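Enquirer: any chance you could fold what I've pasted below:
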Amino acid sequence: MPPHGATVSGGATHFRVRSPRATALWLCLGDARIAMQRDGDDWLASVAGDLTGQAYGYRAEGQWRPEAGLWFDPAKLLVDPYAITLDRRFVQHPDLARFGADTADIVPRALVAGPLPVVPHAPPRFTPGDLIYEINVRGFSMLHPDVPAHQRGTVAALAHPAVIAHLQKIGVGAVELMPITAWIDERHLPPLGLRNAWGYNPVAMMALDPGLCPGGVAELRNTVAALHAAGIGVILDLVFNHTGESDVHGGVLSLRGLDNEAYAHAPDGRLINDSGCGNTLDFANPAVRALTLDALRHFARHCGVDGFRFDLAPVLARGPGFAADAPIFAEIAADPWLNDRVLIAEPWDIGPGGYQLGRFPPGWLEWNDRFRDDVRRFWRGDATLGQLATRLAGSSDIFGPTCRSVNFLAAHDGFTLADTVAYAGRHNHANGEDNRDGHHENWSWNHGVEGPSADPAITAARAADLRALLATLFASTGTIMLTAGDEFGRSQRGNNNAYAQDNDLTWIDWAGGDRALEDHVASLAAARAARRAYANRFPEPGQWRRPDGAPMTVADWEAADGDALSYTPEDAAAGTLHIARHQRHLGWR
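Expert: Have a look, this model is predicted:
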């Protein structure tokens, strides 16, 4: 029995797609429609010859009763959920959601991929405690002066020698690529003249977006190989919590028209919206878990990636509620291609009990927003020394004796690091939502002026804050993460939800970067590497000292005006870490 998707073997090309409640299903090859044969919950067709490169899609017949979860409309061309390659990008169009409107000229077609080479299985090129560098693939290189014009904005740009040299300079252990699988813009964006710039709205879970990765699987595989040769791992940020088919007003593009039971529904039939995007994939459904596992295996086997970051990861364990022993976790742990990959959870969603920081299985790393918030609050002036030390020491109050924290100060979602010390409030008017979108509380501060300032005292204070914040990150126990461009002061002009800004607001300004700050980050990376043994070791309480050398007391830890302390490792040759809030200093000496 052939696997799901399109496969070439035995002198024929075989197609298999799941659609349990369809009454008929057709394979569309060019202008031809080939009736498929039911095999349980699946439908099969075989066509003589090697059809590698041939475009195809599906049409499904059945009931159109959206209120009952049935969205069958044979006028809709449907993308194979197991597509590996698409002939073009997804675009929004009202006909996607109109019953009876033919979408053959709107929806991309999958391309038969043919046999793909298997990358030899190897340990990840990443060790917990290393620096993860989060990259928006398009925005990262659109303005890079050394990347050839035809490569800018693509995965291939990451293999350019100038890019690799920069990654090595600042000590990157692995790049984490924001979504590069094929996505569609949210419905409200095209009328506003905006486009999704982040990719967190996928339709095809395995197909690389043709705009970001025009060379397909080979482009990603070759880029991974080039980064590996430089000692840098590759982590893919993947979205398995929802799809771009959205809520009941969304389009019929793939799963909705084939197997709408892939989405979680309440007892009254309404779509569950634990993702905040209108729909949520149902991980109580074995077919959803199978698609997820097959997608992960595909990127590990055929592209050689080192690991995965899971957006809104509690959704993986819902059905009906979060559980650390959910089936998907055990299935990943039992899979020989996946059980040694780097696994990173964004440990929150908007559903009931959605905040699950510290509750993922052993071996999983987790984004730690408590680190971000407490470190920002400390340098802003409203967190205690005890709170700072707890975050520096690996957040053992959350993770216990095994440090699984991914410490970060800024990410794609929220203020950039430079904007954190230059804006007290969000400035998201360009998103077309009257500045209502994005986080309201950012624990940011502006030194008395909102946005850019020519006042030397203000610019100096902001520069000192950035250095103190970055020093805190690089001195912390746990894995650390830096978002691309924050090492040289990138700004989004106060926009803390720039998902719809595919323009110079999010494109990194390489020419205008603060090179002194970049050099400072490089020196912090070198200092961290020299003390590698402490990256995943919790400091002992007795090694923390007051400025006068006496041990810290409970009152010292909790004092609202506490200003300074030091930490000396057991190996005194490593030096002592000194912290002085009012002097904007954190460093080893």
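Enquirer: C-alpha only now, for contacts and for neighbours.
Expert: OK.
Enquirer: how far off centre is stretch 400-409?
Expert: What separates the centre of stretch 400-409 from the centre of its chain is 17 Å, taken as C-alpha atoms, centre = their mean, to the nearest Å.
Enquirer: same check on stretch 189-196?
Expert: Counting by C-alpha atoms, centre = their mean, stretch 189-196 comes out at 22 Å from the chain centroid.
Enquirer: again with stretch 461-473
Expert: Once both centres are worked out by C-alpha atoms, centre = their mean, stretch 461-473 turns out to sit 25 Å from its chain's centre.
Enquirer: report the buried residues of it.
Expert: Neighbour-count burial for stretch 461-473, counted by 16 or more other C-alpha atoms under 10 Å, picks out R462, A463, A464, D465, L466, R467, A468, L469, L470, A471, T472, L473.
Enquirer: now the second one, please; I'll put the structures next to each other:
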Amino acid sequence: MHDTIPSKLPHHGLSAGRPEPLGASFDGGGVNFAVFSAEAEAVDLCLFSPDGKRELARIPLRERDGDIWHVYVSGLLPGTVYGWRVRGPHRPEEGLRFNHNKLLLDPYARKIAGRLRWSDALLGYRPGTQRSDLGQDTRDSAFAMPKAVVCDTGSFAWGDDRPPRHRRSLSVHYEAHVKGLTAAHPAIDRRRRGTFLGLATQPVLDHLDRIGVTTIQLMPVQAHLSERFLVEKGLTNYWGYQTIGFFAPDPRLLCDGEIWEFQTMVRRFHSAGIEVILDVVYNHTAEGNQLGPTLCFRGLDNRAYYRLAEDPRYYIDDTGCGNTLNTRHPAVLQMVMDSLRYWVEVMHVDGFRFDLATVLARGPDGFDTHGGFLGALRQDPVLRRVKLVAEPWDLGPGGYQLGAWPHPFMELNDRYRDDVRQFWKGDRGTTSGLARRLLGSAELFDHSGRSAASSVNFLASHDGFTLEDVVSFTVKRNWANGEENRDGHEPNHSDGLGVEGPTSNPAILAARARRKRNMLATLFLSQGTPMLLAGDEIGNSQEGNNNAYAQDNAIAWVNWDRPDEELARFVSWIARMRRDHPVLRQKLFLHAQSRQRDGIADVFWRKADGSSPSVEDWHDPEFRTLCLELRAASTTPVYSMSDDVLFAVINAGDDVQVSLPQPPEGRRWRQILDTSRATQATAFLAAPAQAVHVSGDSVAVFDASL
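Expert: Coordinates of the predicted model:
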């Protein structure tokens, strides 16, 4: 089938094309376009000038296979700028919000050019009228819209690129914002700061290698928007949790607007032995609620893409962002799966961290570990081999699902954060909680064959105080966000140790430094997967802001001007300690059970005097010195069981004499960590040492060496 092309495109011809793949696909002779809409009455492909300012052609799609509309345009090349217009019924009270006057972004766009210009023309209705969103606005929105760009995604020269595929038990995660980590880095070329190419420069790679990072977890890099209310305040959505393009890198993170920049970043990380995990937001989109703009999904097929309320004029909002993506619909689920595979197969990423992941796993009867999205993901031959991390909660019914996710998911463990902060802050009655976190939160994760690495342990993340601010502020200071300090996470379980905020008092600075070392040592001593927040290893502060989502400035950027090199060296030391000792990174859980190999339990809990804590001790608010002796888990196969033995003292009390257990025959205890000192070194204890002095508010670790 052939149509007549508008005279402005005299050298191009039309034919039916194919219903797959979705999006725009260049084949050397032209471009195939395909888009989903089940309830549309007509679909037009709109071609624009290279600058996106002039609409050159409007091509009706005459071919439809099921719910896929498609056309092939010969002669088109990569770089072609395009968008969609869709006709259909406009009955918002029924959930139908078609409006042919609104240019729509392709959900499968691999590249996006131009920026959104906030205007009432982006709305499907005319605001301020009596009918509100039930009315229909006829203004053309193309002038205000970013556009999709045809690109050739398969030409990047990957060479011998191979994913590092670190075992989860060997992994150290590092959560970072592409711009935030690099925008103020003095060793990065100014033009590349804040971009993918800047992130993959040697100074960053060397730093991550130095502190033992195996896996960098990037905050959202898919194309996203800033909400109108933020823009009108002169702010931006810096974090990026307002996705509008699930296949396209955000243009603001590119130097020259080319996707090869992202691919180059991944290749360089892989060459350095570092995996790349993306924080992805498939729970909602940037279109907001019924009063939001018509940018893409709403105008293509509102009732398919979104979960609607009992009154279909409104949206179910399990995310707090105005809408919830409807992954129960086959086409929407396919889009999410296609997007994930694209980032693995074409962009070579190594895994994903799913924002508000419970949304994705909520079926008609609630959280479902077997069907829907989770079922599709776990059987997919591409995706089941990459790392998968869930943020195991959302705002919907039954939304908190920590520990309930199936293998091979890892989960962000917010109980770890809170229990460790409370223990070192000095809250009473927190020692038993700390003990559970030290053993990988087995009460939550030890089921269904899950690994002890399933718990992603963290002290701080992007959402909350940095580690420096945990020991520097008692209350949050989010005034710069323009919400009168009402926003942000509570409680923070933080403490300024006598002064609120920055200080020059040497005693307070020393106490803060020691507490940071204590918390970091606890993190690296715990079973599970440790995660660092970018900048925590150099003492980065956000000036007490615990919700810096709108701060694309020095508040949220990592400050490299005066890095705490002493702290960075300490992190390097404890990362190496973890790497050198298999008992700190076990796949199997420890339950104080006797080992078949020698009849010795895999973990012993002790008090400072060497006795075992009683039930009363565990509930005693004054029980502040906890000792544990670690060996390979009792269920470890004999053929793979290591001889590694560690003895650790977690002391949040006063100075104390600690009785040492008897070391294995032929060995003696060697101290490998003492957080009361900033500088670390190893030292054999005088044989036959029976007790050792441990300073108050410190962590001491000993290994049994030959």
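Enquirer: closest to T280 of the first structure among the buried residues of stretch 461-473 of the first structure?
Expert: L473 (33.7 Å; C-alpha to C-alpha).
Enquirer: helix/strand/coil for that closest one?
Expert: Classification of L473 of the first structure by DSSP: H, G, I helix; E, B strand; the rest coil places it in helix.
Enquirer: the second structure: which residue goes with that one?
Expert: In the second structure, the residue matched to L473 of the first structure (TM-score structural alignment) is L523.
Enquirer: against V694 of the second structure, how distant is that match?
Expert: Remark: distance between L523 of the second structure and V694 of the second structure (C-alpha to C-alpha, to the nearest Å) = 19 Å.
Enquirer: then I316 of the second structure?
Expert: Per C-alpha to C-alpha, I316 of the second structure is found 55 Å from V694 of the second structure.
Enquirer: what does Q671 of the second structure give?
Expert: 11 Å.
Enquirer: mutual contacts of the two, please.
Expert: Common neighbours of Q671 of the second structure and V694, using C-alpha atoms under 8 Å, 6 or more residues apart in numbering, are A700.
Enquirer: for the stretch 301-450 of the first structure, what spans make up the helices?
Expert: 327-334, 369-380, 385-392, 396-399, 417-420 (DSSP state H, counting those that start in this stretch).
Enquirer: tabulate these in a markdown table, adding columns for mean neighbour count and distance to A516 of the first structure.
Expert: Listed next are the helices of the stretch 301-450 of the first structure as a markdown table, based on neighbours: other C-alpha atoms under 10 Å; distance: least, C-alpha to C-alpha, whole Å:
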| stretch | mean neighbour count | distance to A516 of the first structure |
| --- | --- | --- |
| helix 327-334 | 16 | 43 |
| helix 369-380 | 22 | 21 |
| helix 385-392 | 22 | 25 |
| helix 396-399 | 16 | 34 |
| helix 417-420 | 27 | 14 |
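Enquirer: of all those helices, which one comes closest to A162 of the first structure?
Expert: The nearest among these, by C-alpha to C-alpha, is helix 417-420 at 23.5 Å.
Enquirer: what span of the second structure is that closest one aligned with?
Expert: Going by TM-score structural alignment: helix 417-420 of the first structure matches residues 467-470.
Enquirer: just to revisit the earlier point, can I assume the match of L473 of the first structure is in contact with L459?
Expert: Yes. Contact criterion C-alpha atoms under 8 Å: L523 of the second structure and L459 qualify, at 7.5 Å.
Enquirer: returning to what we had before: may I see the buried residues of stretch 461-473 of the first structure arranged in TSV, with distance to G269 of the first structure and secondary structure as well?
Expert: Below are those laid out as TSV (distance: C-alpha to C-alpha, whole Å; DSSP: H, G, I helix; E, B strand; the rest coil):
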residue	distance to G269 of the first structure	secondary structure
R462	52	helix
A463	54	helix
A464	55	helix
D465	51	helix
L466	50	helix
R467	52	helix
A468	51	helix
L469	48	helix
L470	48	helix
A471	51	helix
T472	48	helix
L473	46	helix
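Enquirer: show me the residue at the heart of the second structure, geometrically.
Expert: D279 (3.4 Å; C-alpha atoms, centre = their mean).
Enquirer: got the contact list for the spatially closest residue to that residue that is not a sequence neighbour?
Expert: Setting aside the residues directly before and after it, D279 of the second structure is nearest to R353 in space (C-alpha to C-alpha, 6 or more residues apart in numbering), at 4.5 Å. Contacts for R353 of the second structure (C-alpha under 8 Å, 6+ apart) come out as Q217, I277, L278, D279, V280, L388, V389, A390, E391.
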